[in-house]
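Engineer: What follows is a predicted structure for the sequence shown.
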Amino acid sequence: MAAALIPDRPLRIGLTGGIGSGKSTVAAMLAAHGAWVIDTDALARELTAPRGAALAPIAERFGADMVGPDGALDRARMRARVFADPAAKAALEAILHPMIRQLTQARAAAGPPDAVRVFDVPLLVESGRWREQVHRILVVDCRVETQVERVMRRNGWPESQVRAVIAAQASREARRAVADAVILNDGIGLEALQAEVDAVWSRWVSD
């Protein structure tokens, strides 16, 4: 879909940021403004939850031991597998990405007709296809050291694991290069972050 073919309204915003950047907090703030948020990570979790549509093809491709005792994808086991094997990563993406795209379109269509659509996409830059599907891209950015500290505190991961995830994602520079606006979420509190989000909303939506 070419950018020129996207209807002028409702506004479509692509939201992205590295792990630990605070992107989910920004998404919640945009939702409080009335945006209809489609979280592609949440869709991936839905597809790999118990009885999720992606479980059968994943088990067929990677083995039944990739499904945990709770009936959901063993995310830690799968994460270790795809980080160690680029072919496995490509195979997983070949299963999940078409399903996520289909669900994303369905959830976007289900929202209130006039609500701003916010597509919360961690791999927006890596996918290479979102620039032509949204009107604006908002990047939430912070220093790598801040990412590491936040994720270690939140997830309890060792530093090496956090840095491996960061290294596998697009660089800060690559994300900023596609951005129409950047929120630097580093060394600021929630009140200041809210002010930054409010300013972007006012500039893009309210004016």
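Structural biologist: Yes, it's here.
Engineer: Every contact and neighbour count from this point should use C-alpha atoms.
Structural biologist: Fine.
Engineer: counting contacts, what elements does the strand or helix carrying Ile183 pack onto?
Structural biologist: For Ile183, the enclosing helix or strand under DSSP states H and E is strand 181-184. Packed against strand 181-184 by the contact rule (3 or more C-alpha pairs under 8 Å, 6 or more residues apart in numbering; DSSP states H and E) you find strand 136-141, helix 190-201.
Engineer: take the one below as the second:
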Amino acid sequence: MQKTLRLGVTGGIGSGKSTVAQMFLAHGAALIDADQIARAVTGPGGAAMAAIAEAFGSEYVAPDGAMDRERMRRLAFSDPTARVRLEAIVHPCVAQENERRTREAIAQGSALVLFDVPLLVESGHWERRLDAVLVVDCKVETQVQRVMARNGLERAAVEAIIAAQATRAARRGAADVVIYNDDGVSLADLQQQVAQTLQCLGL
């Protein structure tokens, strides 16, 4: 039986990572979205909520039973240890749900499980769970222009987001495969790069 390949997909904001991930789905890959799982475990009735309420107090739980994200953001900004405490609660819950969904995908016969992880390089703990890392890459100025157009943000706000993420060089350094998605790269070009990647991975 063919071993299921675990491929992490990452890229800076505005790189087109989600577009590339969707193209892999068209080739039969199973997709596991790390951000979506993190939102689920801190959502109403989420697996992390009892521990969050115990560690931080009920004032950090919104009326619907989800984590009060805005209040938690303010706390994490003023108290760096709060973020560490929060991650110590959330990360194991996310890892457990990741594993559950991965087992499910393998049971359904998926040859490739794609992990969409925006902060894969920054996290420091993802890479050991993966067989390979794919980085969707583009120039920083392209990121800035795309996010300004998409989100209506000022240049300074977009540059601050980019500065908080891993550098382009750090992401490329962590990559086993790079898909280039700068201006002038068409959807057809992207699809061709995805097909070549699958071929390289033996899929």
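Structural biologist: Perfect, thanks for sending it. This structure is a prediction, so every number in the text was calculated from the model and none was measured.
Engineer: TM-score for this pair?
Structural biologist: Scored against TM-score structural alignment, normalised by the length of structure 2, the superposed chains reach a TM-score of 0.84; 200 aligned residues with a C-alpha RMSD of 2.5 Å.
Engineer: And for the counterpart of Ala88 of structure 2 in structure 1, the neighbour number?
Structural biologist: Residue correspondence, TM-score structural alignment: Ala88 of structure 2 in this structure matches Ala94 in structure 1. When neighbours are counted by other C-alpha atoms under 10 Å, Ala94 of structure 1 registers 11.
Engineer: Trp204 of structure 1 too?
Structural biologist: For Trp204 of structure 1, the tally of surrounding residues (other C-alpha under 10 Å) stands at 14.
Engineer: That one corresponds to which position in structure 2?
Structural biologist: Counting by TM-score structural alignment, Trp204 of structure 1 lines up with Leu201 in structure 2.
Engineer: What's the match for Arg129 of structure 1 in structure 2?
Structural biologist: In structure 2, Arg129 of structure 1 lands on His125 (TM-score structural alignment).
Engineer: give me every residue that touches the match of Ala88 of structure 2.
Structural biologist: Contacts were defined as C-alpha atoms under 8 Å, 6 or more residues apart in numbering; by that measure Ala94 of structure 1 touches no other residue.
Engineer: does it sit in a helix, a strand or a coil?
Structural biologist: Under DSSP: H, G, I helix; E, B strand; the rest coil, the three-state class of Ala94 of structure 1 is helix.
Engineer: Now do the aligned residue in structure 1 for Gly12 of structure 2 against Asn185 of structure 1, distance only.
Structural biologist: Alignment note: Gly12 of structure 2 maps to Gly18 in structure 1; criterion TM-score structural alignment. For Gly18 of structure 1, the distance to Asn185 of structure 1 equals 11 Å [C-alpha to C-alpha, to the nearest Å].
Engineer: what about the match of Arg129 of structure 1, neighbour count?
Structural biologist: Using other C-alpha under 10 Å, His125 of structure 2 has 10 other residues around it.
Engineer: what sits against it?
Structural biologist: Applying C-alpha under 8 Å, 6+ apart, no residues contact His125 of structure 2.
Engineer: From the centroid of structure 2, which residue is nearest?
Structural biologist: Val117 (2.0 Å; C-alpha atoms, centre = their mean).
Engineer: sorry, back to before: what's the strand holding Ile183 of structure 1 aligned against in structure 2?
Structural biologist: Going by TM-score structural alignment: strand 181-184 of structure 1 matches residues 177-180.
Engineer: Identify all contacting residues around that stretch.
Structural biologist: Residues outside stretch 177-180 of structure 2 that contact it (C-alpha under 8 Å, 6+ apart) are Ala132, Val133, Leu134, Val135, Val136, Asp137, Cys138, Arg172, Leu190, Gln193, Val194, Thr197.
Engineer: what's the answer for stretch 14-25 of structure 1, then?
Structural biologist: Surrounding stretch 14-25 of structure 1, the residues in contact under the criterion C-alpha under 8 Å, 6+ apart are 27, 118-124, 130, 134-142, 146-148, 150-151, 165-166, 169-170, 172, 175, 185.
Engineer: repeat for stretch 51-66 of structure 2
Structural biologist: Contacts to stretch 51-66 of structure 2, defined as C-alpha under 8 Å, 6+ apart, come from residues 42-46, 49, 67-69, 71-72, 86, 89.
Engineer: Equivalent analysis for stretch 32-43 of structure 2, please.
Structural biologist: Taking C-alpha under 8 Å, 6+ apart as the criterion, the residues outside stretch 32-43 of structure 2 that touch it are 46-49, 65-67, 90, 93-94, 97-98, 101-102, 113-118.
Engineer: run the last query once more with 10 Å
Structural biologist: Here stretch 32-43 of structure 2 makes contact (C-alpha atoms under 10 Å, 6 or more residues apart in numbering) with 8-9, 18, 21, 46-50, 52, 61-62, 64-69, 89-91, 93-95, 97-99, 101-102, 105, 113-120.
Engineer: mind checking how far it is from the chain centre?
Structural biologist: 10 Å (C-alpha atoms, centre = their mean, to the nearest Å).
Engineer: Which stretches in structure 2 count as helices?
Structural biologist: For structure 2, helices defined by DSSP state H occupy the ranges 17-25, 34-41, 49-56, 69-78, 80-107, 120-123, 140-151, 155-164, 168-174, 187-200.
Engineer: can I get the ones you listed in JSON lines with distance to Lys3 of structure 2?
Structural biologist: As requested, those are exported to JSON lines (distance: least, C-alpha to C-alpha, whole Å):
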{"stretch": "helix 17-25", "distance to Lys3 of structure 2": "18"}
{"stretch": "helix 34-41", "distance to Lys3 of structure 2": "22"}
{"stretch": "helix 49-56", "distance to Lys3 of structure 2": "35"}
{"stretch": "helix 69-78", "distance to Lys3 of structure 2": "39"}
{"stretch": "helix 80-107", "distance to Lys3 of structure 2": "9"}
{"stretch": "helix 120-123", "distance to Lys3 of structure 2": "23"}
{"stretch": "helix 140-151", "distance to Lys3 of structure 2": "35"}
{"stretch": "helix 155-164", "distance to Lys3 of structure 2": "36"}
{"stretch": "helix 168-174", "distance to Lys3 of structure 2": "23"}
{"stretch": "helix 187-200", "distance to Lys3 of structure 2": "14"}
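Engineer: That'll do, ta.
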